[in-house]
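Novice: From the sequence below, what's the structure:
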Amino acid sequence: MSKTRYHPASIFLHWFVFLLIVAALITIELKGQFPKGSEARDLCKSIHGVFGQLIFLAMALRLVFRFTYGVPKPTNPRPVFISLAQAMHWLMYALLLISPIFGILYFQYGGKEINFFGLVWPQLVTPNPEMKKLVEEIHEFLGNTLYFLIGAHALAALWQHYVVKDDTLRRMLNKVKAQA
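Specialist: The predicted structure is shown next:
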C-alpha cells in the first residue's frame, strides 16, 4: 500500500466510527426525553452503551491497521501543522478508547449487567453509587471533549481542503489519488 494513500480499511473504519459517534450522541440525547427510571430511558442508555462498545472495537481495529499499514505522509510541509495534526489524532484515539471504558465502569458501578450482542460482560467492579457518579462525570467530560475535538478535526480538514487546497480530505474520502 502506497504511503500516499490510506488503507481502504482505515478509511472505512474512520467513517464507521464517525457514524457510531453520531448514533451514540443521538441516543444519549434522546434519553433525556424520557422520565428517569422509564424503560425507554434505560433502552437509550443500553443502545448508547452498545455503540460505545462498537466504537472501542472499531478504534482498536483501526489502530491495528494504522500500525500495520501506516498512514500517508502529511501534505502540509509546515512542522507546526504536522505536530498539531498528530497530537489531535492521538488525543482522539485515546478518548475514543478510554471513554467506552468509563461507560462500562458506569454501568458496572451502577450494578447493571452489560450485554454485547448476546454476550454478558463479567462484573469487573463492585457496585458503588459514589463511584458511579464520579465515573459518569468523567465519561461525560471525555465525551464533551471528544465532540469539541471532532469539530476542530472537521474544521481543520475543511480548511486544508478549501484554503490550503491539498489532498488531505480527498485521501480520507478515497476520491482521488494523492500526489506523492
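Novice: CA only for contacts and neighbour counts going forward, please
Specialist: Fine.
Novice: Isn't residue 168 up against residue 159?
Specialist: No. Judged on C-alpha atoms under 8 Å, residue 168 makes no contact with residue 159 at a distance of 10.1 Å.
Novice: quick one, which of the two is more surrounded?
Specialist: More crowded of residue 168 and residue 159, by other C-alpha atoms under 10 Å: residue 168, with 23 against 14.
Novice: who touches the more buried one in this structure?
Specialist: By C-alpha atoms under 8 Å, 6 or more residues apart in numbering, the contact set of residue 168 is 74-75, 157, 160-161, 178.
Novice: In PyMOL, how would I select the buried members of those residues?
Specialist: Here is the PyMOL command that selects the buried residues among the contacts of residue 168 (16 or more other C-alpha atoms under 10 Å):
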select buried, resi 74+75+157+160+178
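Novice: Between the contacts of residue 168, which sits nearest residue 43?
Specialist: residue 157 (35.0 Å; C-alpha to C-alpha).
Novice: The closest one touches residue 170, doesn't it?
Specialist: No. If you go by C-alpha under 8 Å, residue 157 and residue 170 don't touch, sitting 9.5 Å apart.
Novice: could you show me where the strands are in this protein, in order?
Specialist: For the chain, applying DSSP state E gives strands covering 115-116, 119-120.
Novice: Can you tell me which of these is nearest to residue 134?
Specialist: Of all the strands of the chain, strand 115-116 comes closest under C-alpha to C-alpha, at 22.3 Å.
Novice: Identify all contacting residues around the closest one.
Specialist: In contact with strand 115-116 (C-alpha under 8 Å, 6+ apart) are residues 50, 53, 121.
Novice: Give me the distance between the first one and residue 168.
Specialist: In this case it means residue 50. 31 Å (C-alpha to C-alpha, to the nearest Å).
Novice: let's see this one next to it:
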Amino acid sequence: MTIQPAAMTAAPTGQPAGRYDRTTIALHWLTAGLVVTLFLLAEGWGFVPRDIRKAGQSLHISLGLLLTVVLIARLAWRGTQGRRLPPATGGLQHLAAKAAHHALYLLLAAQVVLGFLFRWAQGEPFQFFGLFDVPAAFAPDHDLADTIGGLHDYVAWTIIILAGLHAAAALLHHYALRDGVLRRMLPG
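Specialist: Here you go, the predicted structure:
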C-alpha cells in the first residue's frame, strides 16, 4: 500500500474536494489575464499614434515584469504548496493535457527571458510602472534585438494558440463532456 501526500488526497479546510486551492486558481487566472493583455497590447500598438504607442509599450514592459514575478510564484507554489489533483482524464487525453501544460510553462519562461534580452539588446531602459529601472545586462546590439524581437513575437503567437487550444479543451470538457474538469480551476 502506498501512502499519498495530503495534497493529493484531502482538500484543505474550506476547499471543495476535486478543486485546486485558491492560490493555484488565482495564479492561473492572473497568468491568463496577463498573457492576453500583453498580447493585445503588443498587437495593438501598431494602430495607435506614437505617444500612445510609447505608453502602451511602457505598460507592456511593466506587465511583462509582473508576469515574471507571477510565473516564478506560480512555479514555486506548484512545486511546494500547490494542491495536486488526480488526472481528470486518462490515456492520450492525459498525456496531451500534461504536454500542453508543460509546453505552456516552458514557453512562458522562454518569453520572459526573450523579453528581457530584447529590451537589453535594444539599449533602451525599462521600468516597472515607473517605480524602478531594470539595469541593462549587456551593451545594445540592434541586430541581436531584431533577432530576439522576432523570436519574442513567434513565441507570443505560439503561447496564444496553445492557450486558446487549452481554453477550447476546457470548454469542451465543461459543455460537451460535462465532466467537471473546468470547475476544478474556476474560482468560487
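Novice: what TM-score do we get after superposing?
Specialist: The TM-score (TM-score structural alignment, normalised by the length of structure 1) is 0.88; 172 aligned residues with a C-alpha RMSD of 1.6 Å.
Novice: about what we covered before: would you format the contacts of strand 115-116 of structure 1 as a markdown table with neighbour count and distance to residue 114 of structure 1 included?
Specialist: Below are the contacts of strand 115-116 of structure 1 laid out as a markdown table (neighbours: other C-alpha atoms under 10 Å; distance: C-alpha to C-alpha, whole Å):
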| residue | neighbour count | distance to residue 114 of structure 1 |
| --- | --- | --- |
| 50 | 20 | 9 |
| 53 | 21 | 10 |
| 121 | 12 | 6 |
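Novice: Who are the contact partners of the spatially most central residue of structure 2?
Specialist: Nearest residue to the geometric centre of structure 2 (C-alpha atoms, centre = their mean): residue 31, 4.3 Å. Each residue near residue 31 of structure 2 by C-alpha under 8 Å, 6+ apart is listed here: 67, 70-71.
Novice: before we move on, back to that, could I get the contacts of residue 168 of structure 1 as TSV with distance to residue 25 of structure 1?
Specialist: TSV is the format used below for the contacts of residue 168 of structure 1 (distance: C-alpha to C-alpha, whole Å):
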residue	distance to residue 25 of structure 1
74	30
75	32
157	22
160	27
161	27
178	33
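Novice: Of the contacts of residue 168 of structure 1, which ones are shared with structure 2?
Specialist: On the basis of both residues aligned by TM-score structural alignment, their matches' C-alpha atoms under 8 Å, what survives of those in structure 2 is 75, 157, 160-161.
Novice: and of these, the nearest to residue 21 of structure 1?
Specialist: Distances from residue 21 of structure 1 to these, taken by C-alpha to C-alpha, are shortest for residue 157, at 17.9 Å.
Novice: Name the nearest residue to the equivalent of that closest one over in structure 2, ignoring sequence neighbours.
Specialist: Matched to structure 2 by TM-score structural alignment, residue 157 of structure 1 sits across from residue 170. Leaving aside its chain neighbours, residue 170 of structure 2 sits nearest to residue 182 (5.4 Å; criterion: C-alpha to C-alpha, 6 or more residues apart in numbering).
Novice: what about that neighbour, distance to residue 168 of structure 2?
Specialist: For residue 182 of structure 2, the distance to residue 168 of structure 2 equals 11 Å [C-alpha to C-alpha].
Novice: Likewise for residue 91 of structure 2?
Specialist: Distance from residue 91 of structure 2 to residue 168 of structure 2, by C-alpha to C-alpha: 19 Å.
Novice: what about the helices in structure 1?
Specialist: Taking DSSP state H as the criterion, structure 1 contains helices spanning 8-31, 39-69, 79-109, 129-159, 168-173.
Novice: Redo those as TSV? Include distance to residue 115 of structure 1.
Specialist: As requested, the helices of structure 1 are exported to TSV (distance: least, C-alpha to C-alpha, whole Å):
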stretch	distance to residue 115 of structure 1
helix 8-31	16
helix 39-69	8
helix 79-109	10
helix 129-159	18
helix 168-173	33
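Novice: Out of the ones you listed, which is closest to residue 117 of structure 1?
Specialist: That would be, of these and by C-alpha to C-alpha, helix 39-69, which comes in at 8.2 Å.
Novice: Helix 79-109 and the closest one, what's the angle between them?
Specialist: 140 degrees (axes from the mean of the first three to the mean of the last three C-alpha atoms, to 10 degrees).
Novice: gap between helix 39-69 of structure 1 and the chain center?
Specialist: Chain-centre distance of helix 39-69 of structure 1: 8 Å, with C-alpha atoms, centre = their mean, to the nearest Å.
Novice: re earlier: and the counterpart of the residue nearest to residue 170 of structure 2 in structure 1, how far is that from residue 18 of structure 1?
Specialist: The alignment partner of residue 182 of structure 2 in structure 1, by TM-score structural alignment, is residue 169. Distance check for residue 169 of structure 1 against residue 18 of structure 1: by C-alpha to C-alpha, it reads 15 Å.
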